[in-house]
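S.K.: output the structure for:
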Amino acid sequence: MSQAGHDMPDSFSTIIGLRSGVVIVRLSGELDLFTVSHLRLRLREAAAIVTPPQVVLDVEDLTFCDSTGLGALLAALRESEKPGRFALSCVQGRLARVLKVTGLEKSFDIHPTADMAVGHLTGPT
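M.R.: Down below sits the predicted model:
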């Protein structure tokens, strides 16, 4: 797994790993205006690892997500649809509430664990 760059604030980090042909991007900390560019960069890197892209965004350790972070998640979803597959795992707390209140939980493929998301993405389409 590769670690986030050195220029990131201590409040946010990403780790990219590969399991069963699916890229898992684990987020940790606060996703906001100051860290969203790092997430976008890491998602581009993740999408280039496997063709077509299959990416699970594990948000279990995400402690905060503002509107710019939510916008980046939506952009990742849109990008993954041409072609590729994208899922969220371990959505909880405030992010789960925001997705529910906005109706966006229906837009995302959400799974309780990263393993379940990987199993779904590697299963029949």
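S.K.: contacts and neighbour counts: CA atoms only from here.
M.R.: Fine.
S.K.: helices of the chain, start to end?
M.R.: Secondary structure of the chain (DSSP state H): helices at 36-47, 67-80, 93-102, 114-122.
S.K.: just how off-centre is stretch 76-95 within its chain?
M.R.: Chain-centre distance of stretch 76-95: 6 Å, with C-alpha atoms, centre = their mean, to the nearest Å.
S.K.: again, but for stretch 20-36
M.R.: Here stretch 20-36 shows a centroid-to-chain-centroid distance of 5 Å under the convention C-alpha atoms, centre = their mean.
S.K.: identify the residues contacting it?
M.R.: For stretch 20-36, contacts defined as C-alpha atoms under 8 Å, 6 or more residues apart in numbering pick out 8-9, 11-18, 43, 46-47, 49-50, 53-69, 72, 114, 118, 121-122.
S.K.: let's see 7 Å
M.R.: Residues outside stretch 20-36 that contact it (C-alpha atoms under 7 Å, 6 or more residues apart in numbering) are 11-18, 46, 50, 54-59, 61-66, 68-69, 72, 118.
S.K.: in that stretch, what's buried?
M.R.: The neighbour-count check on stretch 20-36 (16 or more other C-alpha atoms under 10 Å) flags 21-32, 35-36 as buried.
S.K.: this one next, for a side-by-side:
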Amino acid sequence: MKITHCLDGQGVSRLALSGELDMASADAFHEQVQHALASDRPNQLIIDLAALTFCDSTGIRALVDARAAVLACQVAFRVVNPRGVTRRVMRVTGVLDVLTAV
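M.R.: Now for the predicted structure:
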């Protein structure tokens, strides 16, 4: 998995994921979330899944855990652009609306 990190001028930190979010990449994702929170001190963290091609149950758990960690820091959290299999898995597991809510 590749993670691209950027911060806009309005306090929004964005992590764009490409490839697969699974057991092999969940720890790297968690580290990037923690890094974005510590270094950017954003008021919102957006996880962009437009280029994510696969997400298994470990990946879903990583997204849910990221949401909890971000909200615990009083930072807004939102997942955007889930597509294909990733969107289906999020819907079936019941987290689509929770993770993508504005």
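S.K.: before we move on, the earlier item: with distance to Gln3 of the first structure added, can I get the helices of the first structure in JSON lines?
M.R.: As requested, the helices of the first structure are exported to JSON lines (distance: least, C-alpha to C-alpha, whole Å):
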{"stretch": "helix 36-47", "distance to Gln3 of the first structure": "10"}
{"stretch": "helix 67-80", "distance to Gln3 of the first structure": "19"}
{"stretch": "helix 93-102", "distance to Gln3 of the first structure": "23"}
{"stretch": "helix 114-122", "distance to Gln3 of the first structure": "18"}
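S.K.: hmm, back to that, now, of the contacts of stretch 20-36 of the first structure, which are buried?
M.R.: Of the contacts of stretch 20-36 of the first structure, these count as buried by 16+ other C-alpha under 10 Å: 12-14, 16-18, 46, 54-59, 61-65, 68-69, 72, 118.
S.K.: hey, which strand is longest across the first structure?
M.R.: Counting by DSSP state E, the longest strand found in the first structure is strand 54-65.
S.K.: elements contacting that one?
M.R.: When contacts are defined as 3 or more C-alpha pairs under 7 Å, 6 or more residues apart in numbering; DSSP states H and E, strand 54-65 of the first structure packs onto strand 22-31, strand 85-89, helix 114-122.
S.K.: matching residues in the second structure for the shortest one?
M.R.: The alignment of strand 85-89 of the first structure onto the second structure (TM-score structural alignment) spans residues 76-80.
S.K.: for the matching stretch, give me the average deviation versus the first structure.
M.R.: When the first structure is overlaid, stretch 76-80 of the second structure sits 0.8 Å from its aligned residues on average, using mean C-alpha distance after the TM-score superposition for the first structure.
S.K.: which residues are contacting that stretch?
M.R.: Against stretch 76-80 of the second structure from outside (C-alpha under 7 Å, 6+ apart): 43-49, 67, 70-71, 99-102.
S.K.: follow-up on the earlier one: make a markdown table out of the helices and strands packed on strand 54-65 of the first structure and add distance to Leu104 of the first structure.
M.R.: Formatted as a markdown table, those follow (distance: least, C-alpha to C-alpha, whole Å):
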| stretch | distance to Leu104 of the first structure |
| --- | --- |
| strand 22-31 | 17 |
| strand 85-89 | 12 |
| helix 114-122 | 18 |
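S.K.: brilliant, that's me finished.
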